[in-house]
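next one to model:
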Amino acid sequence: MTRTITFNELRRIKDNLPSGSMSKIASELNLSDETVRNYFGGHNFQEGKSCGIHLEPGPDGGLVMLDDTTILDCALRIIDEHMELAHSHH
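Okay, here's the model as predicted:
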């Protein structure tokens, strides 16, 4: 599934990930940590694979077109699980 979100939204998702999530996503999806980081960073495409991301300049950091939302879906699930854990301890 392709999806378009703003660069800032992608950044917010990255910032909400609990520490260690990049490695967790990488091992779960059998990718390198670098590839997962690039997916959220949008800047080091030379280092790892770019995962089919296209940046369009625009407001809110520009638009990011994701050819594959697998990493994003995984990240969102981790954030959800993390939030549930945080709330269940109160």
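
from here on, contacts and neighbour counts on C-alpha atoms
Fine.

tell me which residues of the lengthiest helix in the chain come out buried.
In the chain, with assignment by DSSP state H, the single longest helix is helix 70-88. Buried residues in helix 70-88, counted by 16 or more other CA atoms under 10 Å: 71-72, 74-76, 78-79.

same question for stretch 30-44.
Quick answer for stretch 30-44 (16+ other CA under 10 Å): 31-42.

can you check stretch 46-58 too?
In stretch 46-58, counting by 16+ other CA under 10 Å, buried: 48-51, 53.

sequence B follows; please return its structure for comparison with A:
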Amino acid sequence: MTKTITFNELRNIKDRLPEGSMRKISKELNLNVETVRNYFGGVNYREGKSIGVHVEQGPNGGIVELDDTTILECAFRILDEA
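The predicted structure follows:
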């Protein structure tokens, strides 16, 4: 499922996650932790991958189109549990 969100909204979600959430998501989805960080705006492509995140410059950090919302859904679930 594709979702469009502003970059600032995506970073806000990441910033609200409890410590250890990136590792929790990476373990649950069997992904490299740097890949999960890259999903939320990180840029460590030597250790992690880019997975379906497309950024277009604009207000509020620009528009981000997410090809797959699985990581975002995990983040929302963690926020709901916190």
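
give me the TM-score for this pair.
Here the TM-score for the pair of chains, by TM-score structural alignment, normalised by the length of structure 2, is 0.94; 81 aligned residues with a CA RMSD of 1.0 Å.

related to what we said a few turns ago, in strands, which of the buried residues of stretch 46-58 of structure 1 appear?
residue 53 (DSSP state E).

so which of the buried residues of stretch 46-58 of structure 1 comes closest to residue 22 of structure 1?
residue 48 (13.8 Å; CA to CA).

the closest one and residue 82 of structure 1, how far apart?
27 Å (CA to CA, to the nearest Å).

what does the helix or strand hosting residue 22 of structure 2 rub up against?
For residue 22 of structure 2, the enclosing helix or strand under DSSP states H and E is helix 21-29. In this structure, residues lying in contact with helix 21-29 of structure 2 by CA atoms under 8 Å, 6 or more residues apart in numbering are 31-33, 35-37, 71, 74-75, 78.
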